[in-house]
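S.K.: coordinates only, sequence not included:
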């Protein structure tokens, strides 16, 4: 039976420390499957509830990745995505030397809701392009991209092959952005989001709302939902963005 750290505090904190020690030492490398709850209970001589809480908190903190029906794995270092600068996630991932893959979940033309009409500043109802794409890094889902696109500016959006060209590249050529509005919020994953991002329901995520303009016309209204495996940030000179 393995020995838990001889530190003060509740048992689940000692279990967390035991697991973190193995990760930090390299005994359990990134993407390696860690022992199951049952195995840890047997190894450490603690209750299943104690182990479950330790694994849940380590997952929430980004140290572990739990995939329903598969197991728990050591999380890789968090990829870093720029927040202010508008860049292509496919290029970001490949620049890090990682494998990129996209699943096209939806590509259609639809009549917008009243909320979307307001977001586009449309005076009359008109169809917009709509896509939903699931982005993967090293075969792990990291971001759900949902876009609504002004069909006056990009009329063939819903007819593109986004397995051959990214939405970013197509829109840059079709309707170059001149202004951007971004709002980011912390959310918890609902069941569908959790399923798509291979998370547990209720896991923390980041939701980035973005609108872009070409001239004075709203070009796109977007929602990007990032797994907690991903980090957003930026570096820029003061005065560069106003």
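M.R.: Nice, thanks for sending it over. Note that the structure is predicted; figures quoted are calculated from it, not measured. Numbers count the residues shown, from 1 in each chain.

S.K.: use CA for all of it now, contacts and neighbours both
M.R.: OK.

S.K.: Enumerate every residue touching residue 229.
M.R.: Residues counted as contacts of residue 229 (C-alpha atoms under 8 Å, 6 or more residues apart in numbering) are 62, 75, 78-79, 142.

S.K.: Any chance of a PyMOL selection covering the buried ones in these?
M.R.: Buried subset of those, written as a PyMOL selection, criterion 16 or more other C-alpha atoms under 10 Å:
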select buried, resi 62+75+142
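
S.K.: Among the contacts of residue 229, which ones are in strands?
M.R.: residue 142 (DSSP state E).

S.K.: One more to weigh against that first structure:
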């Protein structure tokens, strides 16, 4: 008779498992329980998890012990806490590539999610001295300026603060940026010739924090990009992303 590959747990193996479990700190057992339930699909991304009071009753432990477990899972970006609303399963980190300039709308849709944008500012304004130097224009030269918030499944994931050279995209102010992204318009109006990047972690100023629906001074991933077209600098853009939701990826070769 062939021996089954599945072995019934013996009293000895069950005892070993129980001892191993008992050796774990209680807060770690609570963390493992929450992570296991999320992995099993009981609570999905964005769904609320049991309150600390419910976990206190379930495990028969102190509020301090439960709070430590929840606090550590929040720091590890497994959970996210909203003041006055509860604790939720944190969204997965959204990814963007640094290798290829793509529309954020295309990236969101490629993940099977819904994209929308909210226009906060669209104007013609004089260039500051630093901006004028970046565009190689005279100080106070007129530029186009837009500030747009991009959403993924109604979660704000990017504030796009963009300055545009009117010589490269004269119709920029006429665009409906609810139906087309600035990147999509510029790629058509001013074919890309080159780009330079920098990326850093910065605390969110109050206005950026409000648009991203995060606390002021929350750490953000900030991508600054300068693109050129037709032998001119076409666009200077700063893109703010909530650090706990976003990561940049890329490969060469």
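M.R.: On my side now, so go ahead. Fair warning: this is a prediction, and the values are worked out from it, not measured in the lab.

S.K.: List just the nearest of the contacts of residue 229 of structure 1 to residue 185 of structure 1.
M.R.: residue 142 (16.4 Å; C-alpha to C-alpha).

S.K.: what do we get in structure 2 for the closest one?
M.R.: Applying TM-score structural alignment, one finds that residue 142 of structure 1 aligns to residue 157 in structure 2.

S.K.: go on, residue 217 of structure 1?
M.R.: So, by TM-score structural alignment, residue 217 of structure 1 is matched to residue 232.

S.K.: Test my guess that that match contacts residue 135.
M.R.: Yes - using C-alpha atoms under 8 Å, residue 232 of structure 2 is in contact with residue 135, at 7.5 Å.

S.K.: Settle it for me: which of those two has more neighbours?
M.R.: residue 135 (24 against 17; other C-alpha atoms under 10 Å).

S.K.: picking that back up, which of the contacts of residue 229 of structure 1 are conserved in structure 2?
M.R.: Counting by both residues aligned by TM-score structural alignment, their matches' C-alpha atoms under 8 Å, the members of these that carry over to structure 2 are 78-79, 142.

S.K.: follow-up on the earlier one: can you pull the contacts of the match of residue 142 of structure 1?
M.R.: 149-151, 212, 241-242, 245-246.

S.K.: Overlap of the contact sets of residue 232 and residue 135 of structure 2?
M.R.: With C-alpha under 8 Å, 6+ apart as the test, residue 232 of structure 2 and residue 135 reach no residue in common.

S.K.: buried ones in stretch 66-73 of structure 1?
M.R.: 66, 72-73.

S.K.: do the same with stretch 98-106 of structure 2
M.R.: 103-105.

S.K.: so residue 147 of structure 2 touches residue 160, yeah?
M.R.: Yes - counting by C-alpha under 8 Å, residue 147 of structure 2 does reach residue 160; the two are 5.6 Å apart.

S.K.: Looking at the two, which one has more neighbours?
M.R.: Taking other C-alpha under 10 Å, residue 147 of structure 2 and residue 160 do not tie; residue 160 has more neighbours (22 against 18).

S.K.: Tell me the secondary structure at the more buried one.
M.R.: Look at residue 160 of structure 2: counting by DSSP: H, G, I helix; E, B strand; the rest coil, its state is strand.

S.K.: Over to the one 3 residues further on?
M.R.: When the structure is split into helix, strand and coil by three-state DSSP, residue 163 of structure 2 lands in strand.

S.K.: dump the residue contacts of residue 164 of structure 2.
M.R.: If you count contacts by C-alpha under 8 Å, 6+ apart, then residue 164 of structure 2 has 143-145, 172, 234-236 around it.

S.K.: ok, and what's touching the longest helix belonging to structure 1?
M.R.: The helix spanning the most residues in structure 1, taking DSSP state H as the definition, is helix 11-25. Where contact means C-alpha under 8 Å, 6+ apart, the residues beyond helix 11-25 of structure 1 that reach it are 4-7, 28-30, 44, 46, 50-51, 53-55, 58, 63, 74.

S.K.: buried residues in that helix?
M.R.: 11-20, 23.

S.K.: Which members of those are the farthest-apart pair?
M.R.: 11 and 23 (18.7 Å).

S.K.: Which two among the contacts of residue 164 of structure 2 are spaced furthest apart?
M.R.: Among the contacts of residue 164 of structure 2, 172 and 236 lie farthest apart (C-alpha to C-alpha), at 13.8 Å.

S.K.: sorry, back to before: return the residues in contact with the match of residue 217 of structure 1.
M.R.: Here residue 232 of structure 2 is in contact with 135, 168 (C-alpha under 8 Å, 6+ apart).

S.K.: So what touches stretch 185-204 of structure 1?
M.R.: By C-alpha under 8 Å, 6+ apart, stretch 185-204 of structure 1 touches 60, 65-68, 134, 140-144, 205-208, 227-228.

S.K.: now the helices for structure 1?
M.R.: Under DSSP H, structure 1 gives helices at 11-25, 37-44, 48-60, 89-95, 114-120, 167-174, 191-196.

S.K.: Quick check: which of those is nearest to residue 183 of structure 1?
M.R.: helix 114-120 (13.5 Å).

S.K.: Please tell me which residues of structure 2 the closest one aligns onto.
M.R.: Against structure 2, helix 114-120 of structure 1 falls on residues 129-135 (TM-score structural alignment).

S.K.: The matching stretch vs structure 1, average offset?
M.R.: Mean deviation of stretch 129-135 of structure 2 from its aligned counterpart in structure 1 after superposition (mean C-alpha distance after the TM-score superposition for structure 1): 1.8 Å.

S.K.: quick one: buried residues of that stretch?
M.R.: So, applying 16+ other C-alpha under 10 Å, buried residues of stretch 129-135 of structure 2: 131-132, 135.

S.K.: centre of the chain versus it, how much separation?
M.R.: Relative to its chain's centre, stretch 129-135 of structure 2 lies at 29 Å (C-alpha atoms, centre = their mean, to the nearest Å).

S.K.: Burial check on residue 113 of structure 1, number of neighbours?
M.R.: Using other C-alpha under 10 Å: residue 113 of structure 1 sits among 10 other residues.

S.K.: That should have said residue 212 of structure 1, apologies.
M.R.: The burial count for residue 212 of structure 1: 22, using other C-alpha under 10 Å.

S.K.: Contacts only, for it.
M.R.: 177-181, 218-221.

S.K.: want to try TSV for those, with neighbour count and distance to residue 170 of structure 1 as columns?
M.R.: Shown next, in TSV, are the contacts of residue 212 of structure 1 (neighbours: other C-alpha atoms under 10 Å; distance: C-alpha to C-alpha, whole Å):
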residue	neighbour count	distance to residue 170 of structure 1
177	19	12
178	13	16
179	14	17
180	16	17
181	11	20
218	21	16
219	26	13
220	26	12
221	20	15
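
S.K.: No more questions from me, cheers.
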